[in-house]
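1. coordinates only, sequence not included:
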């Protein structure tokens, strides 16, 4: 009789959908991906975001033993890729696991090393990550597949106001010449249809090389002669050259908008993107909503 009961138990267990044992541990290299992971996973996940300090230059980050432990324990790891967070690969190699799932946003976006790595400023890339995460969570916790699908639908709907605002600004200001101290905001510039100047200077900064004297002179001249209508600067990773360009823009009366590489405290990914688009619209004179 015990043998029959055991067979029945095994049969029922095999037929039941997979249920996660406790919260699914997720490590996100950047806090905006971690925020989205919480929105998709809810109380079924436990999320640790590594780069989460808006006052810290992400390019100076060095992984600590606690970061290594978090990644070692993670069931799912989310990385930006495109050589933005290369330390992730090192830590994953140090604690290999066939059960761990890795989501690389750069791969989902079809980007490679050398491309602009600031992928999160294109909401479509973040939505692709959310969709992939929802699928992975459904595999890990099949009993809640409908919950993850609903949260994904809610997240997608919550991005619509951002898309609407982007379309509104684009409709009024597409083709307006703008520039930045580095291409942090580049994908959003593209979405807004703005004409980006001084790309050689920006690419030099992105690749950690010194901009040429001619690039610096051209940038400064375009600011002084108002050939640029908006300057975006990285308020999280400034240097003397960027500060000088910011100062020249302000002296010339050109609007300056700051952009960060880390999601600010108190904001969701959606509100962060919305505020960035709204700041650009405001700088151009569009009434705030």
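-> Arrived safely, thanks for sending. Here the structure is a predicted model, which means the values were calculated and not measured.

2. hey, let's count contacts and neighbours off CA atoms from now on
-> Fine.

3. Please enumerate the helices of the stretch 151-289 of the chain.
-> Ranges of helices within the stretch 151-289 of the chain are 160-173, 186-192, 199-206, 213-224, 240-251, 269-283, based on DSSP state H, counting those that start in this stretch.

4. Pasting the second one now:
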């Protein structure tokens, strides 16, 4: 999802970032004994915490699941954090352009950058939500570990051990995807936007919603009228068994799709773009998959 309207507050942030220099990150790290890591989104921050363990201080810019990323505006505090970070993790791919502006505003030769979209091995066309793929996340976590080991070689063994533990934990997600595919492949579903395509594909679910509608909603644009009519008709005629929607991006169109689905007793499965509070990346994703599995079970048994 493109945060196209993000960054209005960057003008103030950028004007103040001249107060910070590259040496800030080194001095702060030395005083705390930990690496300073800034993640553009909280799911990447959580992954960094799991891989870095006790050797990292991690802060995440986007962390409120109630905030529409379309409307996000970075702050002076974000700029300070980026200026003093030794590692910055961003999604890229047009998703968090405000982070690129923050990085450009505070050059730092001692800072490493991991851009998830650039290294993700599995990418869908016009779809930057690469963190929804466990396979992509494995590669991203490995890249984080590589940077941490380079910056802090003394604790390389800890980073390797933490990475292995993280990778092993993703097996539950991969197994759940396989289970859903084995039971419900071919089930027709609706999506309000593109974010969940990284899972509906591996699950073998048949997404009926026009791609143009999904893409437009994901980018904060109005979808073509004919695609809205198609999506409405799919619900009216019971052509989908489940409607999956991103609850962080409510528009009049998606709200109507939800209401219409409820009126036709088509179950709705909410998903979020950023990680809810109190979750890990794994528990967040697994909870959503479990919810979808239960709904598929009930809706396909009718």
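-> Cool, got the structure. Because the structure is a prediction, the values reported are computed rather than measured.

5. care to give me the TM-score?
-> The TM-score (TM-score structural alignment, normalised by the length of the first structure) is 0.89; 267 aligned residues with a C-alpha RMSD of 1.5 Å.

6. circling back: need the helices of the stretch 151-289 of the first structure in CSV with mean neighbour count, can you?
-> Converted to CSV, these look like this (neighbours: other C-alpha atoms under 10 Å):
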stretch, mean neighbour count
helix 160-173, 16
helix 186-192, 20
helix 199-206, 18
helix 213-224, 16
helix 240-251, 16
helix 269-283, 19
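
7. right, so of the ones you listed, which gets closest to residue 8 of the first structure?
-> Taking C-alpha to C-alpha as the criterion, helix 269-283 is the member of those that comes nearest to residue 8 of the first structure, at 47.4 Å.

8. give me the stretch of the second structure that the closest one matches.
-> The counterpart of helix 269-283 of the first structure in the second structure, using TM-score structural alignment, spans residues 281-295.

9. compared with the first structure, how much does that stretch deviate?
-> Mean deviation of stretch 281-295 of the second structure relative to the first structure after superposition (mean C-alpha distance after the TM-score superposition for the first structure): 0.6 Å.

10. any idea what residue 174 of the first structure aligns with in the second structure?
-> So, by TM-score structural alignment, residue 174 of the first structure is matched to residue 185.

11. Which neighbouring residues are in contact with that match, exactly?
-> Residue 185 of the second structure is in contact with 203-206, counting by C-alpha atoms under 8 Å, 6 or more residues apart in numbering.

12. By neighbour count, which of those wins?
-> residue 203 (22 neighbours; other C-alpha atoms under 10 Å).

13. so it makes contact with residue 180?
-> Yes - using C-alpha atoms under 8 Å, residue 203 of the second structure is in contact with residue 180, at 5.9 Å.

14. what residues do these two have in common as contacts?
-> Here residue 203 of the second structure and residue 180 have no joint contacts, going by C-alpha under 8 Å, 6+ apart.

15. Next up, the contacts around residue 142 of the second structure.
-> Residues in contact with residue 142 of the second structure (C-alpha under 8 Å, 6+ apart) are residue 163.

16. do you know how far the aligned residue in the first structure for it is from residue 269 of the first structure?
-> Counting by TM-score structural alignment, residue 142 of the second structure lines up with residue 131 in the first structure. Going from residue 131 of the first structure to residue 269 of the first structure by C-alpha to C-alpha, to the nearest Å gives 15 Å.

17. quick one on the thing from earlier: which of the contacts of residue 185 of the second structure sit farthest apart?
-> It's 203 and 206 that sit farthest apart of the contacts of residue 185 of the second structure, by C-alpha to C-alpha, at 9.1 Å.
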